[in-house]
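# missing the sequence, but the structure's below:
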């Protein structure tokens, strides 16, 4: 994968679910909603000055969101941050850059 380009879409791993869980409260605050279900389904990564994770998250049977989560470089010792999100997604919507 080249710097700046998106990786291929991969099934979510326990690590990606952990990343989604870490930003769940940020999402709930920004989206003004509470989520009982917050299951990471698939993800892509983008190498920048850190890593952007694009994660498709299931909120209910038919409701999905796409998250953009920034992970800084290890020496910066920063928390994961929710850099953006897209609502109104379905299971079949492709995970693309935003």
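Thanks, I have it. Just so it is clear, the structure is predicted and the values come from calculations on it, not from any experiment.
# C-alpha from now on. contacts and neighbour counts both.
Fine.
# right, and residue 69 touches residue 53 too?
Yes. Residue 69 lies in contact with residue 53 (Cα atoms under 8 Å); the separation is 5.0 Å.
# those two: which is more packed in?
For residue 69 versus residue 53, neighbours defined as other Cα atoms under 10 Å are more numerous around residue 53 (25 against 22).
# below is structure B, check it against A:
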């Protein structure tokens, strides 16, 4: 931002005929504040939403094959996101099978940069109060 003194000097020079160029002053918005990122860290816990459910639905069949169960209820309760070379979704999912058995599972779902989604790990069963974090997942091979 030009100071008042610089503007005054330019004005005097223009009045004296010392400057014949036209001056344009452009005001720029202030820079956006930089928010710290924890690269590779887990984001805050979010309540399950339509986007998370859509991602989880893509691996429902894979989970059923791995566990040998068919789920009549499969609902994302909460989740956390980790940005890597793609995105890891750590999800707490409420499950009910065809025998009316109720479970809570933690799933690690990887979405690649090209949009492919796969179940990459999980904990089954877990307790409802278990926090969503990095540890304890069994890797699932495709």
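Sure, I can see it. For clarity, every value in this text was computed on a predicted model and none was experimentally measured.
# now the TM-score, please.
Once superposed, chain against chain, the TM-score is 0.89 (TM-score structural alignment, normalised by the length of structure 1); 95 aligned residues with a Cα RMSD of 1.4 Å.
# ok, which stretches of structure 1 are strands?
Ranges of strands within structure 1 are 10-11, 39-48, 50-58, 64-71, 81-89, based on DSSP state E.
# okay if I get the ones you listed as CSV plus distance to residue 1 of structure 1?
Converted to CSV, the strands of structure 1 look like this (distance: least, Cα to Cα, whole Å):
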stretch, distance to residue 1 of structure 1
strand 10-11, 13
strand 39-48, 8
strand 50-58, 12
strand 64-71, 17
strand 81-89, 21
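# ok, which of those strands comes nearest residue 32 of structure 1?
Across the strands of structure 1, residue 32 of structure 1 has its closest neighbour in strand 81-89 (12.0 Å, Cα to Cα).
# mean per-residue distance, the closest one to structure 2?
Following superposition, strand 81-89 of structure 1 is found to deviate from structure 2 by 0.7 Å on average (mean Cα distance after the TM-score superposition for structure 1).
# packing partners for that strand?
Secondary structure elements in contact with strand 81-89 of structure 1, counted by 3 or more Cα pairs under 8 Å, 6 or more residues apart in numbering; DSSP states H and E, are helix 14-31, strand 64-71.
# please identify the most buried of those.
By mean neighbour count, with neighbours taken as mean count of other Cα atoms under 10 Å, strand 64-71 ranks first of these at a mean of 24.
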